[in-house]
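S.K.: Show me how the following folds:
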Amino acid sequence: MTKTTEVHSDKIHLGISSCLLGQKVRFDGNHKLDSFLSGTLGQFFEWVPVCPEVAIGLGIPRPPIRLVGAASAPRAVGVKDASIDVTDKLAAYGKQQARKLDDLSGYVFKSRSPSCGMERVKVYQHAGVPAKSGRGIYADAFLSGQPWLPAEEEGRLSDPRLRENFIERVFVYRRWQELAAQGLSAGRLVEFHTRHKLALMAHDVEAYRALGRLVAQAGRKNLKESGRDYLLHLMQAFQRLATPARHANVLMHLMGYLKKHLDAGDKAELLGMIHAYRRGEAPFAAPLTLLKHHFRRHPDPYIAGQTYLNPDPRELLLRGGP
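M.R.: This next block holds a predicted model:
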């Protein structure tokens, strides 16, 4: 779990493979600049670039490496010279960085890299035939040290749903880091869970209930262990993509808080908008904006504290919300 260190609210640090920012650190002396990451996301986040291959002493340019052997425990060796084996160095550096970079709120890894790829990295048999896909040595070691950290590959962020999910997870984890910086207590854990109730329901209702049980038991168990368990399950729950059906259920739940305030016409309009969204005939912003309008007229303290309706303004901008 994150250490209790100071967290600056105006700076959100994300780790990133250096080549994605245009740094010429790849084996061939080139880069893989991603303009969305360096430009759009770079306006909101402070990048912490890392190239593990350079960090462990490999030059620029350098002989390329690849993964060989068992997909569950591959070795990172030279493509042309198998006597070059940097597996242990990459793994050790990943563990070291996971301890050192404990203030990160997320990480974007270079896809298909034998050091940084999160998944679908080719693992070759010794005869040179691709076997099952695996994970880069550095990425595996780093994420084993911080299993709760929101992480993605740059290629997957071109998918709008995956991008929105990653951004949401970054801000959820950021709020957890702020909680940890204040000092974890049973009361603060309850408050944090309560604020994220509706957002969790849009991702995984069963996970929300299971997390609620963890929170209820937190005061009777070791708080540090309870907090770690809660964080792991929380980030796993948010990793499950929200769907229109689950969003619609949450929107209906929100509508229930307004039933004493809306007349028949307002109820019919809101209900019709929610059903239109569920059927794919209206964007998510349509019923959400209408709900916000009604809650401005009829404030509810509990709803006002929900991150689902009132996220960080930066999160709202990046996710394209109303």
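
S.K.: Only C-alpha atoms from now on, for both contacts and neighbour counts.
M.R.: Noted.

S.K.: show me where the stretch 101-250 of the chain has helices.
M.R.: 137-145, 160-182, 186-195, 197-203, 205-218, 223-239, 244-256 (DSSP state H, counting those that start in this stretch).

S.K.: looking at those, which is closest to residue 26?
M.R.: Closest of the helices of the stretch 101-250 of the chain to residue 26 is helix 137-145, at 15.0 Å (criterion: CA to CA).

S.K.: sorry, back to before: out of the helices of the stretch 101-250 of the chain, the one nearest residue 285 is which?
M.R.: Across these, closest to residue 285 is helix 244-256 (CA to CA), at 11.2 Å.

S.K.: The closest one vs helix 205-218, what angle?
M.R.: Here helix 244-256 points in a direction 60 degrees away from that of helix 205-218 (axes from the mean of the first three to the mean of the last three CA atoms, to 10 degrees).

S.K.: C-terminal to helix 244-256, what's the next element?
M.R.: Once the chain leaves helix 244-256, the next helix or strand it forms, by DSSP states H and E, is helix 264-278.

S.K.: Sequence B follows; please return its structure for comparison with A:
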Amino acid sequence: MGQTKPKIAISACLLGDEVRFNGGHKRSELCTERLAEHVELLGVCPEVAIGMGTPREPIRLVGDIAAPSAVGTVHRELDVSAPLRDYGKHMAAQLPGISGYIFMQKSPSCGLYRVKVYQANGLPAPGGGRGLYAAAFCAEHPDLPVEEEGRLNDPVLRENFLSRVYAYADWQELLQRGLTLHRLTSFHARYKYLLLATNPDQYRALGKLLGSLNKHNLAEIAPCYFSALMVALQRCATRGTHSNVLQHISGYLKQTLTSEEKAEMQQLIEQYRRGYVPLVVPLTLLKHHFLLHPDRYISQQVYLQPHPANLSLRNAL
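M.R.: Take a look at the predicted model:
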């Protein structure tokens, strides 16, 4: 991980800004207190930005679930579909340095999942859709880690999202330093065990992709590699895949640990696999052993610390 804080765009109401249709906010303690210490949060409210006042008439999505319109709930002639979509494209160009985006759930402008789209019969369509601003923004940045604030209350989704944010920031840093064959292959090597914990098949597929890499196709293959990496990291690791990775990494200590230390390590990994202890327990012991018996390859593995330790994200896994 780099030394600079990753930038994350966020729905302004989640920061406590009074920009909601009713003049209120939806301040998120998780974002404003726990995350703000480690990332730079950039607040955005598309509805205020396109000139809708505060307080204002609420809007809702209507029509085709794949391409809905955003209209007023009282004055149906109020249609802000085009302004919201245009502003999404505008902000996608204005925020190239962000490494993630946290959206307000259920919002007709910012919601990512299951936003109500009302049909002619007055009832919402099954499954729901995506807010118009969020849809336009995400279409411009398909690799960007995005999540809804409400879903971040799930510890597995929260850890997964922030792992992806820091991976994205890591890639941005690599591009700033300059893309080379060596830097790309080294990047992939550092992400080996994080990928094996989330998507082992994709790790092997990415390895094959890089096997065809040379100085002539670097500019073509690198974006394809990164897009595939970000898709792979979207899959949440399980106790089973984490346990397999812990076993793999502990294998690097087989020449240095005593039989008692090996037994203790195996016992903690098994306790974690069965759900008796959180991931941080076997991981802490593993890190302790590698402090005493350093291994250059393992020390470079992102898996051991994909995000700041003070976030304590793995204490709840």
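
S.K.: Among the helices of the stretch 101-250 of the first structure, which comes closest to residue 87 of the first structure?
M.R.: The nearest among these, by CA to CA, is helix 137-145 at 6.6 Å.

S.K.: how about residue 81 of the second structure, what's its match in the first structure?
M.R.: Using TM-score structural alignment, the equivalent of residue 81 of the second structure in the first structure is residue 87.

S.K.: give the contact list for its match.
M.R.: By CA atoms under 8 Å, 6 or more residues apart in numbering, the contact list for residue 87 of the first structure reads 75-77, 137.

S.K.: how does it look with 10 Å?
M.R.: Shown in contact with residue 87 of the first structure (CA atoms under 10 Å, 6 or more residues apart in numbering): 67, 73-77, 93, 114-115, 136-138.

S.K.: Restricted to buried residues, select these in PyMOL.
M.R.: Typed into PyMOL, the line below selects the buried ones among these, using 16 or more other CA atoms under 10 Å:
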select buried, resi 67+74+75+76+77+93+114+115+136+137+138
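
S.K.: Which of the contacts of residue 87 of the first structure sits closest to residue 249 of the first structure?
M.R.: For the contacts of residue 87 of the first structure, the nearest to residue 249 of the first structure is residue 136 (38.6 Å; CA to CA).

S.K.: I'd like to know how far the alignment partner in the second structure of that closest one sits from residue 215 of the second structure.
M.R.: The alignment partner of residue 136 of the first structure in the second structure, by TM-score structural alignment, is residue 131. Distance from residue 131 of the second structure to residue 215 of the second structure, counting by CA to CA, to the nearest Å: 41 Å.

S.K.: One more: residue 178 of the second structure?
M.R.: 13 Å.

S.K.: now, which of the contacts of residue 87 of the first structure lie within strands?
M.R.: The strands, defined by DSSP state E, take in 67, 75-77 from the contacts of residue 87 of the first structure.

S.K.: in stretch 231-247 of the second structure, what's buried?
M.R.: Neighbour count says stretch 231-247 of the second structure has 231-234, 236-237, 239, 241-246 buried, by 16+ other CA under 10 Å.

S.K.: now do stretch 120-133 of the second structure
M.R.: Neighbour-count burial for stretch 120-133 of the second structure [16+ other CA under 10 Å]: 124-125, 128-133.

S.K.: Stretch 201-217 of the second structure too?
M.R.: 202-203, 206, 210, 213.

S.K.: Looking at the buried residues of stretch 231-247 of the second structure, spot the one nearest residue 19 of the second structure.
M.R.: residue 234 (30.7 Å).

S.K.: Residue 145 of the first structure matches what in the second structure?
M.R.: Using TM-score structural alignment, residue 145 of the first structure lines up with residue 140 in the second structure.

S.K.: Residue 304 of the first structure: which of the helices of the stretch 101-250 of the first structure is closest?
M.R.: Within those, the stretch nearest residue 304 of the first structure is helix 186-195; the backing value is 9.1 Å (CA to CA).

S.K.: ok, residues contacting the closest one?
M.R.: By CA under 10 Å, 6+ apart, the list of residues contacting helix 186-195 of the first structure reads 172, 175-176, 179-180, 182, 185, 200, 208, 211-212, 214-220, 223, 226-227, 230, 234, 302-308, 310.

S.K.: hmm, try it at 7 Å
M.R.: For helix 186-195 of the first structure, contacts defined as CA atoms under 7 Å, 6 or more residues apart in numbering pick out 215, 218-219, 305-307.

S.K.: do stretch 48-61 of the second structure as well
M.R.: 19-23, 68-73, 83, 108, 116-118.

S.K.: same thing with stretch 314-322 of the first structure?
M.R.: Outside stretch 314-322 of the first structure, the residues touching it (CA under 7 Å, 6+ apart) are 164, 167-168, 171, 285, 289.

S.K.: between those, which is nearest residue 158 of the first structure?
M.R.: residue 164 (10.1 Å).
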